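K.L.:
below: sequence and its predicted model.
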Amino acid sequence: MDFYTKLKWILGISLVFALIAATNLVDRSNFMQVKESVATIYEDRLIVKDLIMDMYKAMQQKKIAIISDDSSFMGQRNDVVNNDLKALIERYEATKLTKNEATVFENLKSNIDALWQAEASVTTESFKANEHLLGILAQVESNLDELSDIQISEGRRQVSITKRATDSIELFTQLEIYVLIFLALVIQVIILYKPGRSKES
């Protein structure tokens, strides 16, 4: 094998070597992006779970006031609680919702609107054990329970996606490393190979 043939082989294999190395770097970069993206989504789920808990606490305050016949709640605390609820809903709307979650969230907003309308028609004198308000509160709490379950299932799904992506990229990375080692050995053999000259008879 003459020098130019060796050079062609070296250049060809070096090109493959560079291509695999570049692919490996791209894979690693993509992996980091996917990992960060999924981590962000999962963190959003945790934040939303916290928002749901805060909404649930607000509903509990209302329920306790109704059951305990705390008529002063409507005149003093209820407006503050409702303003907090509005802020929580706005923060929730700013997050990324799945299709199912968006449907449940719209139901939640409708039920909260119905609750506010019902509260507006209730006077402090007729506040005592209002069954209509308790019924709407139960619907709101049911919506919050559904949303809470969605956060858990979506969190698990995102973790599962991350694990599959991690396993896949790790496998390809190992295969590429083995191919690189093999090509490096082939290049060494080509460089060092010196065929014996045939003897003239």
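P.N.:
In hand now; what should we look at?
K.L.:
all contacts plus neighbour counts: C-alpha atoms, from now on.
P.N.:
Will do.
K.L.:
for the residue nearest in space to the middle of the chain, give its distance to residue 157.
P.N.:
The centre of the chain sits closest to residue 41, judged by CA atoms, centre = their mean, with a distance of 2.4 Å. Per CA to CA, to the nearest Å, residue 41 is found 11 Å from residue 157.
K.L.:
cool, residue 4 as well?
P.N.:
Remark: distance between residue 4 and residue 157 (CA to CA) = 55 Å.
K.L.:
tell me which of these two has more neighbours.
P.N.:
Neighbour count, other CA atoms under 10 Å: between residue 4 and residue 157, residue 157 has more, with 14 against 9.
K.L.:
please state the offset of the helix or strand containing the more buried one from the chain centre?
P.N.:
According to DSSP states H and E, residue 157 maps onto helix 131-192. Distance of helix 131-192 from its chain centroid, counting by CA atoms, centre = their mean, to the nearest Å, is 9 Å.
K.L.:
helices or strands up against that helix?
P.N.:
helix 3-67, helix 99-120 (3 or more CA pairs under 8 Å, 6 or more residues apart in numbering; DSSP states H and E).
K.L.:
hold the first one in mind and look at this next one:
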Amino acid sequence: MKNNSSLLGKIKLIIALVLVLGLVIGTNVMDNTSFDIINKSVTTIYEDRLIAHDLLYKISKEIHEKQLLLVTEDTESHQKKNQQMNGTIKSLITQYEETTLTNKEVEYFDDLKKNIEELMNLETQFYQGKVTSEKEGLEEQQQAVFKKLSGTLDNLTSLQLDEGQKQVVYAMRAYQNSDLLAKMEIGALILIGLIIQVFIFYTPFRK
């Protein structure tokens, strides 16, 4: 009878330990999932939103300087400066391509690259032009492209803000879920503690 009681006690203890182990493993998996979501969101906000936003700002700045350069007197120094800005813009475009883009961003980004290519072609014709009337016509075309570029850059910048806000929402949800899980874990541990006490100390068949 004593052996049976000892065996029953061991079984109860094993069941209690399994319950605790199951709870620890389950909550650990859920915590890791929430942590991964938060980590991914924070990384995305920095690498694909803040950096991308900064690149767009720099591209916009270069485009604005090119537009100002267009209305000044045409000289070789201006042409050389414009070529340097083109090199900077191409480098910024390459860096932007390395960020993660949504489908909508890809659409606007393709428009941006096409508009920049069109602008550079017009600039080449402008600096090679000899006739004043021809240069004036090319200048008007460039101004039209500048307007399209401004709109496209605005759209891309707005998308960065929208996507950044989405990532913040994802991170906050994951944090709230993790916080709720932690509270549930404490409650479950208390409940299991009570169950363990019942298993160990309550023996209804003892005589």
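P.N.:
Good, I have the coordinates. If you're wondering where the values come from, they're calculated on a predicted model, not measured in any experiment.
K.L.:
how about the aligned residue in structure 1 for residue 30 of structure 2, what does it touch?
P.N.:
Using TM-score structural alignment as the criterion, residue 30 of structure 2 maps onto residue 27 of structure 1. Shown in contact with residue 27 of structure 1 (CA atoms under 8 Å, 6 or more residues apart in numbering): 169, 173.
K.L.:
try 10 Å
P.N.:
21, 33, 169-170, 172-173 (CA atoms under 10 Å, 6 or more residues apart in numbering).
K.L.:
of all pairs in those residues, which one is the farthest apart?
P.N.:
Pairwise distances across the contacts of residue 27 of structure 1 (CA to CA) peak at 18.6 Å, for the pair 21 and 33.
K.L.:
compare these two (neighbour count), which wins?
P.N.:
Taking other CA under 10 Å, residue 21 of structure 1 and residue 33 do not tie; residue 21 has more neighbours (16 against 12).
K.L.:
list the contacts of that one.
P.N.:
15, 27, 173, 176-177, 180.
K.L.:
the corresponding residue of structure 1 for residue 112 of structure 2 and residue 89 of structure 1, how far apart?
P.N.:
Applying TM-score structural alignment, one finds that residue 112 of structure 2 aligns to residue 108 in structure 1. Remark: distance between residue 108 of structure 1 and residue 89 of structure 1 (CA to CA) = 9 Å.
K.L.:
what about the two, which has more around it?
P.N.:
Relative neighbour count places residue 108 above the other of residue 108 of structure 1 and residue 89, with 21 against 18, counting by other CA under 10 Å.
K.L.:
roughly how far apart are that one and residue 114 of structure 1?
P.N.:
10 Å.
K.L.:
joint contacts of these two?
P.N.:
By CA under 10 Å, 6+ apart, the residues touching both residue 108 of structure 1 and residue 114 are residue 140.
K.L.:
how about the contacts made by the alignment partner in structure 1 of residue 18 of structure 2?
P.N.:
Counting by TM-score structural alignment, residue 18 of structure 2 corresponds to residue 15 in structure 1. Residue 15 of structure 1 is in contact with 9, 21, counting by CA under 10 Å, 6+ apart.
K.L.:
leaving out the residues flanking it, which one is nearest to residue 85 of structure 1?
P.N.:
Nearest residue to residue 85 of structure 1, sequence neighbours excluded (CA to CA, 6 or more residues apart in numbering): residue 55, at 6.3 Å.
K.L.:
residue in structure 2 paired with that neighbour?
P.N.:
Match for residue 55 of structure 1 (TM-score structural alignment): residue 59.
K.L.:
separation between that match and residue 150 of structure 2?
P.N.:
10 Å.
K.L.:
more neighbours: which of those two?
P.N.:
residue 59 (22 against 14).
K.L.:
ok, that one - contacts?
P.N.:
Contacts for residue 59 of structure 2 (CA under 10 Å, 6+ apart) come out as 53, 65, 85-86, 88-93, 96, 153.
K.L.:
now do it against residue 77 of structure 2, distance only.
P.N.:
Distance from residue 59 of structure 2 to residue 77 of structure 2, by CA to CA: 21 Å.
K.L.:
same question for residue 25 of structure 2.
P.N.:
Going from residue 25 of structure 2 to residue 77 of structure 2 by CA to CA gives 68 Å.
K.L.:
also residue 27 of structure 2?
P.N.:
Residue 27 of structure 2 is 66 Å from residue 77 of structure 2, by CA to CA.
K.L.:
next: residue 33 of structure 2.
P.N.:
57 Å.
K.L.:
which one of those two is surrounded by more residues?
P.N.:
residue 33 (14 against 9).
K.L.:
the more buried one against residue 171, yeah?
P.N.:
No - using CA atoms under 10 Å, residue 33 of structure 2 is not in contact with residue 171, being 11.5 Å away.
K.L.:
name the residues contacting each of those two.
P.N.:
Common neighbours of residue 33 of structure 2 and residue 171 (CA under 10 Å, 6+ apart) are residue 39.
K.L.:
what residues of stretch 47-59 of structure 1 count as buried?
P.N.:
Buried residues in stretch 47-59 of structure 1, counted by 16 or more other CA atoms under 10 Å: 47-49, 51-52, 55-56, 58-59.
K.L.:
same question, stretch 122-140 of structure 1
P.N.:
127-130, 133-134, 136-137, 139-140.
K.L.:
much appreciated, bye for now.
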